[in-house]
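Engineer: okay, sequence plus prediction incoming.
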Amino acid sequence: MLISGASVAGPALAFFLNRDGYEVSVVERAPELRDSGYAVDFRGEAFDVLEELGVLAEMRGHDTKMRGITLLDDKGVETGRLPAEVFAGELEVPKQELTRILHRITADDVTYVFDDSISALTQHEPGVAVEFERGTARGFDLVIGADGVYSKVRQLAFGPHADALRHLGLSGAGFSAPNHLGLERSGLLQQGSGAALYLFSSGAPDRLTVSFSFATASPALDRRSRDEQENAVRAAFAGFGGEAPRLLEAMSEADDFYFSSTCQVHLDHWSCGRIALVGDAGYCAAPTSGMGTSQALIGARTLARELASADGDHLAAFTAYEQELRPYVTGNQAAGRQAATMFGGHADLANSGPGSRRPPQHAHAAPQRPAQRVL
């Protein structure tokens, strides 16, 4: 079996499949294990998955132990505080620690191929013929896409990204900067009309993680130059006071600047013949949901469990996997849409379109997390 993607869902799925007797290969387009990403958190049933993986105690040892968030208005005046649990869930760890641990527990039994990517997929009765950008073409019984929002597997087997992605009316920039405020395991959330600035310090006390999020009508800025992206951020936060002006200046000096738009993945089916999707590739709920990592882990375990119990009938396994997981995903996506509006997203975009539904009025009265924190 081939899995595309070596972040969270891919290695977790590889662990369970290997345990159940599958021979597993993982291909990852990055040249080495990714050490990017800021913090991920775990909620609910994800703790059972971590326990089954045998890493829960180790994860607890990497807890960021965030203490809380100070709320500010657009001028920088304090308006209140939020407990750490609103953003950090029940347990929060640096993402690079999670990916490192998942790779370590699978590396001896799973074949990892870095710096390569799938370029073509051809299904036939015995399996899937896979062509790679660099490696030699091979055949696999099954192929699983665990390669994120812009999944190459999904693009090749299910259709263009535009058919699956739904923009939530929110885009933003992220980077790190010196911790001139002396924040220690705490953060500031400054909100104005259609925009929000979030900054925090957790694992590295000398550094701030900075996120500027603002309303956008489309993800078009994702394809623009850095200068154009920075100018859009400055325009969105032109009226902000407090720390915003200083951080807007720091943005241009950041060597880890990134820009991304917040979106969800919506598909009628998560499988196509011998090809299936897991995690963000199939059903991203958006970082605003606060459930991406938990959903990836739970999805991986669910898929592996159904494959193990289907006695070789992959079609039955894929159907059972989707039937069990889709209600959970639907709830997470509803929460992600509502939370996006609290960080500047447009309500009409975040709650419209095929397959969407408005979340219940009681759902997530407080924002779950800044839109760009874990992209």
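Structural biologist: Arrived safely. Residues are numbered from 1 along each chain as shown.
Engineer: hey, let's count contacts and neighbours off CA atoms from now on
Structural biologist: Fine.
Engineer: buried sites along stretch 170-189?
Structural biologist: 170-177, 179, 183-189 (16 or more other CA atoms under 10 Å).
Engineer: included below, for side-by-side comparison, is a second structure:
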Amino acid sequence: MRILISGASVAGPVLAYWLNRHGFAVTVVERAPALRKAGGHAVDLFRPAMDIIDKMGLIKPVQAKRTGTEWITFRSENNDRLHKLEVGKLISAVSDRHVEIMRDDLGEILYEATLPDVEYLFGDSITAMEETADGIDVAFEERPARRFDLVIGADGLHSNVRRLTFGPESRFSTWIGAYLAVMSIPNYLGLRDRMDGITGVDKMVGVYGGAHMDDARAVFMFRPAAELDYHHRDVDRQKELLRRHFAGLGWEVPRLLGEELDRASTFYFDSITQLRMDTWSRGRVSLVGDAGYCPGPAVGGSTSLAVVGAYVLAGELAEAHGDHTRAFPAYEREIGDYVRRSRTFAVGAAKRLIPSTHLGLWGLIQGTRLINHAPTPITRALTGLGARGLRLHDEIALKNYPQEPVTRTDATR
């Protein structure tokens, strides 16, 4: 059975790995001309995703590339007093098994694990799909058309596969009130084991390095009064908006928005947006990760959710012997609750991370003190990180799917 995956970031390679393990023939198409090394940002893998990475035999390389962040230090606007958060204390309240890793590093590890067995088509994109009785004909920008049995969109928040199958993104996206920007900068602050930053009402800025990084990342999160008007590929407009919303903020912000922004080797800017779809499968097409159910970049645990979703989709296809009419609904049932709870958490997380009032900013500072000094069980209870909060990731029970390759003739042709 031939399956085409669009997207080679995180969800795509994880899905490709497990589909290959189950005996499917997998092709991955990626718009970028090579494996993306776009600077990236730090992402979190919580227990269920870490368990899947372990099943893939990749736990050692993933742990070897962990960022090593031990402290978060920040000051509030108009006040130079430093507040310190011990990351280990926070994580112990959140998850029993966790790694923070740069997204590019994770993507490279996953890509290398699949390269011997998976066909990758870089520098290309799907332009059209036409479903037939026995497959789906796919047209590409650069290569000749080919027929596949299934197509899976793993191509992120602005998914091309979703647009072709379900219609415009605007039908499904919900802005949850904030924006995120990340850029690569020289590590002129000498940060290795901490993030340093400043937080104000409706805005925050942080700079962090990593144990295996020569440079650093500057991250900006802010909450404007209304949704902004820009195109997601218009970088000049995005930089203009960033400068406007952080004008007047102290600390390192003037330098970051001046010379560092002008010469940044990589720059990312996007809304913190959720995708809310009643279903993410139609016919022979399905979606995985941010393409189908992004809970909100940086606030909803989307990387862990993508890893789990890819594992489950591959497993359900294996259990159904390649019958997508059974596998796709089973996949959606299996992770539906996880998706919905991640969405709910992300809305609250965005409000907590970017306080909209001075009272909220005070509460953020008090919460930092609480996490540093209270025992972990009390921290979990008082900070709302239990079953309805971020600890929801650790409560996901993974199914054990058959490890033998699919053998039915119509699933292996």
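Structural biologist: Arrived safely, thanks for sending. Here the structure is a predicted model, which is why all the values come from computation and not from measurement.
Engineer: sorry, back to before: from the buried residues of stretch 170-189 of structure 1, which two are the most distant?
Structural biologist: The distance between the two most remote of the buried residues of stretch 170-189 of structure 1 (CA to CA) is 28.2 Å, for Leu170 and Glu184.
Engineer: between the buried residues of stretch 170-189 of structure 1, which is closest to Ala340 of structure 1?
Structural biologist: Nearest member of the buried residues of stretch 170-189 of structure 1 to Ala340 of structure 1, counting by CA to CA, is Leu170, at 6.9 Å.
Engineer: what secondary structure does that closest one sit in?
Structural biologist: Under DSSP: H, G, I helix; E, B strand; the rest coil, the three-state class of Leu170 of structure 1 is strand.
Engineer: thinking again about what came up before, among the buried residues of stretch 170-189 of structure 1, which are in strands?
Structural biologist: 170-177, 186-189 (DSSP state E).
Engineer: any chance of those residues in a markdown table, plus distance to Glu324 of structure 1?
Structural biologist: Output for those, formatted as a markdown table (distance: CA to CA, whole Å):
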| residue | distance to Glu324 of structure 1 |
| --- | --- |
| Leu170 | 30 |
| Ser171 | 32 |
| Gly172 | 33 |
| Ala173 | 35 |
| Gly174 | 35 |
| Phe175 | 38 |
| Ser176 | 39 |
| Ala177 | 43 |
| Ser186 | 37 |
| Gly187 | 37 |
| Leu188 | 38 |
| Leu189 | 36 |
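Engineer: which SSE is Ala232 of structure 1 in?
Structural biologist: Per DSSP states H and E, Ala232 of structure 1 falls inside helix 226-236.
Engineer: same question, Leu315 of structure 1
Structural biologist: With DSSP H and E as criterion, Leu315 of structure 1 is part of helix 314-341.
Engineer: just checking, what packs against that helix?
Structural biologist: Helix 314-341 of structure 1 sits against strand 165-178, helix 292-309, helix 347-350, with contacts defined as 3 or more CA pairs under 8 Å, 6 or more residues apart in numbering; DSSP states H and E.
Engineer: wait, Glu141 of structure 2 touches Asp124, no?
Structural biologist: Yes: using CA atoms under 8 Å, Glu141 of structure 2 is in contact with Asp124, at 5.9 Å.
Engineer: more neighbours: which of the two?
Structural biologist: Counted by other CA atoms under 10 Å, Glu141 of structure 2 and Asp124 do not tie: Asp124 has more neighbours, with 16 against 13.
Engineer: now which residue in structure 1 aligns to Gly167 of structure 2?
Structural biologist: Under the alignment by TM-score structural alignment, Gly167 of structure 2 pairs with Gly159 in structure 1.
Engineer: thanks a lot, catch you later.
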